[in-house]
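Colleague: Predicted model and sequence follow; I will ask about them next.
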Amino acid sequence: MGQATPLPRRGADDLGGRSAVVAGGSRGLGLLLADRLTARGCAVTLAARDGAELDRARAKLLKRQPAATVRTAVCDLRERADVRDLFTATQDACGGVDLVIANAGIIQVAPLESLDAADFDDAMRSIFYAALHTSLEALPYLKESASGGRLALISSVGGLLGVPHLLPYACAKSAVGTLAEGLRAETSGTEVSVTAVYPGLMRTGSHLHAMFGGAQGQEYGWFSTVAGTPLVSMNAQRAAERIVRATVRRRARLVLTPAARAADLAHGIAPAATTRLSGVAARLLPRAPVRPRGMREGKDIDPPRGPVARSVQRAGSALNERAADAYNERDRDTPER
């Protein structure tokens, strides 16, 4: 999967003989987290809805580490019964569950005028309830772990402040962050640790699977450009390594990327000023069309028109496009842009 990341040193970070579940592990950050766990000797179960995508993810992991133990489980994380079956099957196959990362979710990029309550409900079910179901079903198994269970919930910089044109995503990710910090308090004094993770933008190729509304081409253009710009976004392999390390070492909270840390600090010190700045940013983003056209997936949207806009978008998203291939974000029938 792209340039190889050095394997971690043996010692405190070694997970040899342990069992891990990555919910939302078939592509992007989830796939990279699974890679870092297998590098530490973990038997990893990847859970996601798309069976073909899971098969490709497993093949990528085994190509990089042929001796790794990688299972896949087709699972709708929005449905608690599916998640219950996931952990029962993992217990039976691996003899236990020692580490769980809840990473599943969707991204919707659109102005408020192009959204309705159903979009917020979809975000909450796919992001928050997926994390909630994963946590509730995982905890009984993690409490039985001989090494002490570890649970990590992936929130976002969007969970630290309301990001314009990403409002359903930000609301759901905020709920995930609150859940992680609350679970940390609730499990205090037990052998289980819970880590809340707040990544900023990462170069994973996620723009191809994000959903865009409003002026879809313009929304796709700004999001794919910013998400791939090195000064704003982070190398996803490095992010995955830091997340796994923080989880293994039982850290309470991890905020990734300088931009995310700056946003977290600014909102904590001057929340009103930060909100006003978000309002300024919102006025610079594309306006909603008079007749909204619903939502479309990024891979189905033509890049921005015009030589200047297209050149800027291609330059900004170049690293993200390469990441899409490496991290299983590009479907076999999705052409490069």
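Modeller: Received it, and whenever you're ready, just let me know what you need.

Colleague: Please count neighbours and contacts with C-alpha atoms only from this point.
Modeller: Fine.

Colleague: what helix or strand does residue 138 sit in?
Modeller: Residue 138 belongs to helix 130-143 when elements are defined using DSSP states H and E.

Colleague: who's in contact with that helix?
Modeller: 23, 77-80, 83-84, 87, 96-100, 102-105, 148-151, 153, 176, 179, 190-192 (C-alpha atoms under 8 Å, 6 or more residues apart in numbering).

Colleague: And here is the other one:
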Amino acid sequence: MSDTHKTRTPSRPREQQVITSRNRFQGRAALVTGSSRGLGLLIARELADRGCRVMLCARSREELAAAEGKLRARGADVASFVCDLTEPTAPEALMTAVHERFGPLDILVNNAGIIEVGPAEVFREDDYREATETMFFVPLRLALAALPDLRVSGAGTVVSISSIGGRIAAPHLLPYVAAKFAHAGLSEGLRAELAQAGVGVTTVFPGLMRTGSHTAARFHGQPSAEYGWFAAAATLPLLSMDAARAARAIVRAAERGRPELILTPAAKAAVRFQGLAPVTTTRLLATTARLLPGPGTRPDRDVPGAEAAAHSKLPRWATVLGDRAGRRLGESRPRSS
């Protein structure tokens, strides 16, 4: 991580203008975490296309450089900062980098996340701690660090990328689900408390999207079998959504100040059904869990998606759309023959 300096909120000279939903983000400074690839990169691109000045943030210097190059080629005013967001000093260092490059922050997009797939029996307490640190405490620390800027922005906005798993506890994703539930609660609480300060908070509940996340995920238990169901669900058109369309919808919702956005028809239907029949929903989830792979006699742990794919019986055609999206968005890892 770069050397840290004491974070201060710079003065904010602003020209007076009539703010509408169409120009609300024009010229504003945005920070998008987890933006070197996948959905985060697409959200950053969408913000840049709307006239935002965008700071990218991720762990990999090489991936960030590639992402920054893609956005600069589109004419974006973009910079990047390499850091591990789980380090306690990261929020201060990141806010300093934003101030030095763009001035005060207007838009914070908390998007960084990790996905681990497997039955409950194979997960350890450390798996839950890692998921919660990345998808709850990191967004919390960044929101607190950004609040001085956001309160005086005039367009202060927090976008929280939760998940449909933050509303409905999908089986075989328990650490992810627990962290996303916590993130959603934080986001909705922040909206209630910051409304009087003029800071908007939009909580996003995406369903499955075609980003190539099936090869970036980590698998436990019987990795090849877990990969099979997860990769198919994350790729097939009837179950998943084009990620570029999702990014447009997310930025549009934030620009208009919507409190909540649920993405994909399947996710919307699931949330409505749960509201009408919560007991039946729980029974269906239990049935689904029984149909998914068990832990196996000698459970494996922490197997990368590309390695799990190499031993999977899932035919290649089933993941063609997701693989293509992953190559475009820097998410996919090569699948062995």
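Modeller: Right, received. Where do you want to start? Every value quoted in this text rests on a predicted model; they were computed, and no experiment measured them.

Colleague: circling back to that earlier point, for the helix holding residue 138 of structure 1, grab the matching residue range in structure 2.
Modeller: Aligning helix 130-143 of structure 1 against structure 2 (TM-score structural alignment) gives residues 138-151.

Colleague: same check, this time on stretch 21-33 of structure 1
Modeller: The aligned range for stretch 21-33 of structure 1 is 31-43, by TM-score structural alignment.

Colleague: Can you give me the neighbour number for the nearest residue to residue 14 of structure 1 once chain neighbours are set aside?
Modeller: Nearest residue to residue 14 of structure 1, sequence neighbours excluded (C-alpha to C-alpha, 6 or more residues apart in numbering): residue 40, at 5.1 Å. Using other C-alpha atoms under 10 Å, residue 40 of structure 1 is surrounded by 22 other residues.

Colleague: about what we covered before: give the buried residues for the match of helix 130-143 of structure 1.
Modeller: Under the neighbour-count criterion of 16 or more other C-alpha atoms under 10 Å, stretch 138-151 of structure 2 has 138-143, 145-147, 149-151 buried.

Colleague: Equivalent analysis for stretch 249-268 of structure 1, please.
Modeller: Burial within stretch 249-268 of structure 1, assessed by neighbour count using 16+ other C-alpha under 10 Å, is assigned to 250-257, 259-261, 263-264, 266-267.

Colleague: Then stretch 46-53 of structure 1?
Modeller: Neighbour-count burial for stretch 46-53 of structure 1 flags 46-49, 53 (criterion: 16+ other C-alpha under 10 Å).

Colleague: Quick check: residue 336 of structure 2 is in a helix.
Modeller: No - counting by DSSP: H, G, I helix; E, B strand; the rest coil, residue 336 of structure 2 is not found in a helix; it is coil.

Colleague: Tell me the spacing between it and residue 312 of structure 2.
Modeller: 10 Å (C-alpha to C-alpha, to the nearest Å).

Colleague: Tell me which of those two has more neighbours.
Modeller: Neighbours around residue 336 of structure 2 and residue 312, counted as other C-alpha under 10 Å, are more numerous at residue 312. The numbers are 16 against 10.

Colleague: got a list of what that one touches?
Modeller: 224-225, 227-228.

Colleague: same question, residue 177 of structure 2
Modeller: Neighbouring residues of residue 177 of structure 2 by C-alpha under 8 Å, 6+ apart: 165-166, 169-170.

Colleague: among the residues you listed, which two are most distant?
Modeller: Among those, the pair separated by the greatest distance (C-alpha to C-alpha) is 166 and 170, at 8.9 Å.

Colleague: neighbour count winner among these two?
Modeller: Between residue 166 of structure 2 and residue 170, residue 166 has the larger neighbour count (other C-alpha under 10 Å), namely 22 against 17.

Colleague: pretty sure that one contacts residue 175?
Modeller: No - counting by C-alpha atoms under 8 Å, residue 175 is not a contact partner of residue 166 of structure 2; they are 10.9 Å apart.

Colleague: My reading is that residue 20 of structure 1 lies in a helix. Confirm?
Modeller: No - counting by three-state DSSP, residue 20 of structure 1 is not part of a helix but strand.

Colleague: what about it, how many residues close to it?
Modeller: 27.

Colleague: Contact partners for it?
Modeller: Residue 20 of structure 1 sits in contact with 37, 42-45, 97-101, where contact means C-alpha under 8 Å, 6+ apart.
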